[in-house]
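Participant: Fold the stuff below for me.
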Amino acid sequence: MDATGAQQVEEAVADCVSALGAAVGRDWRAVRAEGLEWDCRRTAEHIADDLISYAGQLAGRATDAYVPFGIALEDGTDNAGALHVIRTAGTLLAATVRSTPRAVRAFHPFPFRHANREGFAAMGVAEVLLHTHDIAAGLGVAYEPPAALAEFVLTRLFPEVRPGPAPWPTLLWATGRGDLPGREPVTAWRWSNNLVVPADRLTLEGVTPAAAAGLAVGGGGGFTWVDSGPYDGTRDAAGALLKAYETGVLRARWGMFVMVRREDDRAIGGIGFHGPPDEDGRVEIGYDLSPEARGHGYATEALRALSAWALEQPEVTSVFAATEPDNLASQAVIGRVGFTRIDGGEEEFAYELRR
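Facilitator: Alright, predicted model coming up:
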């Protein structure tokens, strides 16, 4: 699968054009798209506008707001012309995704005010799939996209949605467009791009279920790693995150992050939480580094940055960390960040950092 998401954008657009092409002779302005206030023609224009807007966000490196532009179809454009515009806008988004460096993030409001190229690709695919469904349902046209495209969206934008029996019905349910047995209807929703926390020389990038799946089976998870690759603890943490996602208990902000070196965009280790804060406001943190990245102060920077972020959250009162008694290097890192030793057993030293 294309790690950038460009190929998925192209596949989604091709599937949209194929499905709706069967109804170009209908009056799309006379039919309301299912579940929307817009007619089918307005919804098709919205698909094209979203695709070109996402391309503009990435190409323009927007940092704090939407780039102030949009598109409008010329008067007299028929439905076939509207599909041509969707195809063109999709091609532009795919090309922009492919040409954008992996580390670039541009403005998008939900939920952390930024997204990377893969996030914009996933949002583009989501807009195409969901609004093609809305138009097709309004026109009475059969439509079901490839399951892999729905899964692409779910594993990048819906990390807290437990996978259902099939990706497409799950995505429809997650966006208030369908029912799933045993689950309450969704009446309000937002997708969730991954959290990024800056450190001095590093960027701590939140791991999506898609990235965790790659790391857990021996891959890079979409990151370019230093030569020694992810350490065992990073892969174990990715496996735990994936299990939490599959069972529906993942809370994405309190998951795993990959430490990425800014100077060369190389991943050097993993850091993250063992779960959300408990009822006392305590959250546990852990980390490891790839062997060749040790001894440069990276773990200290990452632990300091992520602990500070955690203590800024209103539900957190303290950050907890534990090490084995003979792990002197980890104890030194914890001490430099300001953790203090608390009661612990003979097999484990316990430390705490409070507000």
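Participant: rest of the way, CA atoms for contacts and neighbours
Facilitator: Will do.
Participant: Val128 against Ile47, yeah?
Facilitator: Yes - using Cα atoms under 8 Å, Val128 is in contact with Ile47, at 6.0 Å.
Participant: Against Asn79, how distant is Asp85?
Facilitator: Just to correct that, residue 85 is Val rather than Asp. Going from Val85 to Asn79 by Cα to Cα, to the nearest Å gives 10 Å.
Participant: How about Ala94?
Facilitator: From Ala94 across to Asn79, the span is 23 Å (Cα to Cα).
Participant: run this one through as well so I can compare:
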Amino acid sequence: MTKQPFTIHIPQTTLDDLRDRLSRTRWTDEIPGTEWEYGVNRSYLKELMDYWRSEFDWRAQEKMLNTFAHFRADIDGVDVHFIHEHGKGPDPIPLIITHGWPSSFTQMLKIIPLLTDPERYGGDPADAFDVIVPSLPGYGFSDRPVERGMTVSRIASLWTHLMTNELGYKHFMAQGGDIGGGVTQQLALAHADYVSGIHLTDVNYPYFSEKPQNLSEAEQRYVGASMAFLFQEGAYAMIQATKPQTLAYGLNDSPVGLAAWIIEKFRAWSDCDGDIERKFSKDELLTNLTLYWATETINSANRIYYEEMHNPTPQTYDEHSDVPTAVAIFAKDITPAPREWAERTFNVQRWTQMSRGGHFAAMEEPELLVEDIRASFRPLR
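Facilitator: Okay, here's the model as predicted:
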């Protein structure tokens, strides 16, 4: 067994250096009267960076993060960080939840207690889960990959090893969105002997793969909307999929550059009507940012886009999984897929159209997401 308890502690020298860099920012110009049309609004970014430098209390956030049970384990030569919280109920079932980009394991903090201890929050203790929330390789406190090929398929193999060999579960459930959704889908496709059910908040985007034939009208609209998104909003994805290293020098050296790259996505992809702090507090945004900054993982996190674009064996639409699948589509997520798109590949047993919420569902609408997870997996217990 390689599982070892892990305590988060960022060196004070790293925090002091961060504040020093923030105080010496060389701000760019901005066309008067513009808001977010050209990118991140300078006025808001200055406000957030002033808070990061002078008011944000990382030590308080660190103390909060350490109330969860953190571990690291060597999984096939990759040290993986994960939270492992045991459920409080008569028969908790194991559930691995995978985050995406540009978030981190911190995206799941609101839903972990709701899933592990439902009775405390007015739910049925029979719905309890053992919850495992890993940091993707290259993110946070997991190892940065030193070899090519850390695709979602490879990560799904690591997660299966973590859940079975390391944690001793014979079968488990899986949930995720964004990159975490890709990993979860690969768990259902390639590791069905161990995966009893999956829950997704989005289905594989048709960005880097060949499109299936005989598309329905709804699927044609979806593919068209996805391609429009790629051309209008997807510059980040194309840079990260083609020249991530070039981008990384600026993001790893400038906290303001890092913040601008990430904060824009939290605003654009959430159900906030342009006001980012309707959905995320400054402390939530900056806890995620500080994690990227302190661990110097923006380059290794971005690289997964490159690995997927250059994957020699990408997922194809003639693959199929019989694993029971539930999908929750949040109203303001990125180009939501129609049900028939998901049914090309997955055994869709439940499809929920949420009236609100966006790409970061676990942070934006934790109660809605948790209730759908509970209802989706209840028949599979």
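Participant: Mind checking the TM-score on these two?
Facilitator: After superposition, the two chains reach a TM-score (TM-score structural alignment, normalised by the length of the first structure) of 0.25; 152 aligned residues with a Cα RMSD of 6.8 Å.
Participant: can you give me the strands in the stretch 251-355 of the first structure?
Facilitator: Remark: strands assigned in the stretch 251-355 of the first structure by DSSP state E, counting those that start in this stretch are 256-261, 266-273, 282-289, 318-323, 340-342, 349-354.
Participant: by contact count, what packs against the last one?
Facilitator: Strand 349-354 of the first structure is packed against strand 318-323, strand 340-342, with contacts defined by 3 or more Cα pairs under 8 Å, 6 or more residues apart in numbering; DSSP states H and E.
Participant: on contacts alone, who are the packing partners of the last one?
Facilitator: Strand 340-342 of the first structure makes packing contacts with strand 349-354 when contacts are defined by 3+ Cα pairs under 8 Å, 6+ apart.
Participant: buried set for the strand it packs on?
Facilitator: Within strand 349-354 of the first structure, the residues scored as buried using 16 or more other Cα atoms under 10 Å are Phe349, Ala350, Tyr351, Glu352, Leu353.
Participant: Repeat that for stretch 232-244 of the second structure.
Facilitator: Buried residues in stretch 232-244 of the second structure, counted by 16+ other Cα under 10 Å: Met238, Ile239, Gln240, Ala241, Pro244.
Participant: Among the residues you listed, which are located in helices?
Facilitator: With DSSP state H as the criterion, helices contain Met238, Ile239, Gln240, Ala241, Pro244 from among those.
Participant: those helices in the first structure, which residues are they?
Facilitator: Using DSSP H, helices in the first structure cover 6-21, 40-59, 79-99, 117-139, 147-157, 167-174, 209-216, 232-247, 298-312, 328-337.
Participant: deepest of the ones you listed, which one?
Facilitator: Ranked by mean neighbour count, the helices of the first structure are led by helix 117-139 with a mean of 25 (mean count of other Cα atoms under 10 Å).
Participant: and the gap between Gln232 of the second structure and Pro94 of the second structure?
Facilitator: Distance of Gln232 of the second structure to Pro94 of the second structure, given as Cα to Cα: 39 Å.
Participant: One more: Leu258 of the second structure?
Facilitator: For Leu258 of the second structure, the distance to Pro94 of the second structure equals 35 Å [Cα to Cα].
Participant: of those two, who's got more company?
Facilitator: Taking Leu258 of the second structure and Pro94 together and counting by other Cα atoms under 10 Å, Pro94 has the greater number of neighbours (25 against 19).
Participant: Look at the residue lying closest to that one once chain neighbours are set aside and tell me its secondary structure.
Facilitator: Once flanking residues are discounted, Pro94 of the second structure sits nearest to Asp130: 4.5 Å by Cα to Cα, 6 or more residues apart in numbering. Look at Asp130 of the second structure: counting by DSSP: H, G, I helix; E, B strand; the rest coil, its state is strand.
Participant: so how many other residues sit close to Asp130 of the second structure?
Facilitator: 22.
Participant: Might one say that it is in contact with Ile93?
Facilitator: Yes - taking contacts as Cα under 8 Å, Asp130 of the second structure lies within contact range of Ile93: 5.7 Å.
Participant: you'd agree Gly119 of the first structure is up against Phe152?
Facilitator: No - assessed by Cα under 8 Å, Gly119 of the first structure is found out of contact with Phe152, at 10.3 Å.
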